[in-house]
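In: What would the 3D arrangement of this be:
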Amino acid sequence: MLTVCLPGVYAARSDTRFLLESLSCEHISAGSKVLDIGTGTGALAVAAAVRGAAVTAVDVSRMALASAFCNGLLRGRRIRIRRGDLFSPVRGHRFDLIVSNPPYVPESPFPAPGSQSRAWDAGPAGREVLDRLCVQSRRMLAPDGVLLIVQSSVADVPKTCDLLRRSGLRPEVVARARGRFGPVMRERALWLEQNGLITAGTRDEDLVVVRGVRA
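Out: Below you'll find the predicted structure:
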């Protein structure tokens, strides 16, 4: 089926598809409240909406939100879109499920130019957005609510689990897949080595889905 991806919007790639597999295992019923943080083209938001969820999609990009909204309409679903940073546009609301494919690539001092880089650049350790998601998610979840995040093993999966646990969620790695670096990580491999983020010669990573349940 046709998918709208307006200029400058991060198109769904292997990490999004990997997270979609875990999303498909979650219990979603008619009226479940789902939040998609950093929606991009809305692939995750649409997948939840077609299962009957009431979905809110958040992104800092107007073009991304327009893409997500159009992709929802193409599948006969209306997605509520909100522009802003992480949870700021939905303060005061609670959700049964939060999903996110956040930026998680360690950012070199000389990132490649282009408006799409904000879709993956996440500070020197790749954790600028992940840390905030981990710390802030609990207060946005309904009782027994679930958080699903996808990230690279390069961005410190144990830290994600530790932060979730300390924030009051029960973390678990529910999916892991080994693969070669994508183009951005390949271009930064020597910088990653020099800064101790990968061992010398490493050119592959795990994609990991972490699930946290509100305790």
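In: alpha carbons only for contacts and neighbour counts from here, please
Out: Noted.
In: could you point out the longest helix in this structure?
Out: Counting by DSSP state H, the longest helix found in the chain is helix 62-74.
In: Skipping its backbone neighbours, what lies nearest the residue most central in space within the chain in space?
Out: Centroid check for the chain by CA atoms, centre = their mean gives N101 as the closest residue, at 1.4 Å. Sequence neighbours aside, V150 is the residue nearest to N101 in space, at 5.4 Å (criterion: CA to CA, 6 or more residues apart in numbering).
In: So which other helices or strands are in contact with the helix or strand hosting that neighbour?
Out: Counting by DSSP states H and E, the element that carries V150 is strand 141-152. Contact here means 3 or more CA pairs under 8 Å, 6 or more residues apart in numbering; DSSP states H and E; on that basis strand 141-152 packs against helix 14-23, strand 95-100, strand 204-214.
In: I'd like the distance from the longest one to the chain centre, please.
Out: On the basis of CA atoms, centre = their mean, to the nearest Å, strand 204-214 sits 10 Å off its chain's mean C-alpha point.
In: Would you do the same for the sequence below? I want to compare the two.
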Amino acid sequence: MWLLRPPGVYRPQEDTWLLADALRTAPLPARASVLDVCTGTGALAVTAGRLGAAEVTAIDVSRRAATAAWVNGRVNGVPIRALRGHFGDLVGRERFDVILANPPYVPARQVAPHGKARAWDAGDRGRAVLDPLCAVIPLLLNEDGMALIVHSELCGSDSTVHALRGSGLKASVIARQVVPFGPVMRSRTEWLVSQGLVEPGQDHEELVVIRADVPTR
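Out: Predicted coordinates for the structure are as follows:
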């Protein structure tokens, strides 16, 4: 898959491909409508299109990311409707069969309001985007819909599962992968240790994919 990645747009990496693999084994419902939240380059949106999604929407607060997703869809033969905005803007307007999300989840002293760090910094517990996302997912899913979310265990898979179940969804962890710290995590290891989020000397984290389903009636 060839992908354009303008400066400041999140580069697809281990978390992206872990979620893509989870999507391949899900699988997609026939003629599914898919929403890719915090799309970045649109790598997951392209993957959904290649797997047979009938309609693919990608949304990101970054104008560059939304543009990149549209271009990457065209280059890879997947028609993508790319939107610049917040996923909460879609509540009450649209619903989808599948929601994919690789949101910012790296614990940080504060949420980055702009710039490239906005793609990963997510507050002191890494849940500044995850918590609002868990709250609106039930409002964006069709009947029998499914959501797949990837994030680090550092920000609490149990918290995500409980939030989704509290919203009436069935939820569980379906995939895990241990990966070494990248440059962002290495640059703030001392602070992460001081917050009790990692152990002294720790140089890796566990990624998790959480699946949430609207219960069948």
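In: Just put the helices and strands packed on strand 141-152 of the first structure in CSV and tack on mean neighbour count and distance to G76 of the first structure.
Out: Listed next are these as CSV, based on neighbours: other CA atoms under 10 Å; distance: least, CA to CA, whole Å:
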stretch, mean neighbour count, distance to G76 of the first structure
helix 14-23, 17, 19
strand 95-100, 24, 21
strand 204-214, 22, 28
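In: Tell me what angle the strand holding V150 of the first structure forms with helix 14-23.
Out: Relative orientation of strand 141-152 of the first structure and helix 14-23, computed by axes from the mean of the first three to the mean of the last three CA atoms, to 10 degrees: 140 degrees.
In: mean shift of strand 141-152 of the first structure relative to the second structure?
Out: Taking mean CA distance after the TM-score superposition for the first structure, the mean distance separating strand 141-152 of the first structure from the aligned residues in the second structure is 0.7 Å.
In: how about that strand: buried residues?
Out: Taking 16 or more other CA atoms under 10 Å as the basis for neighbour counts, the residues of strand 141-152 of the first structure that come out buried are 141-142, 145-152.
In: farthest pair in those?
Out: Between any two of the buried residues of strand 141-152 of the first structure, the greatest separation by CA to CA is 27.0 Å, found for A142 and S152.
In: which residues touch W2 of the second structure?
Out: Shown here is W2 of the second structure, whose contacts under the criterion CA atoms under 8 Å, 6 or more residues apart in numbering are 72, 75-76.
In: What's V78 of the second structure aligned with over in the first structure?
Out: Under the alignment defined by TM-score structural alignment, V78 of the second structure is paired with R77 of the first structure.
In: Derive a PyMOL selection command for the buried subset of the contacts of W2 of the second structure.
Out: Those of these that meet the burial criterion (16+ other CA under 10 Å) are gathered into one PyMOL selection, given here:
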select buried, resi 72+76
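In: about what we covered before: distance from the longest helix of the first structure to the second structure after superposition?
Out: Average distance between helix 62-74 of the first structure and its aligned residues in the second structure, after superposition and using mean CA distance after the TM-score superposition for the first structure, equals 0.9 Å.
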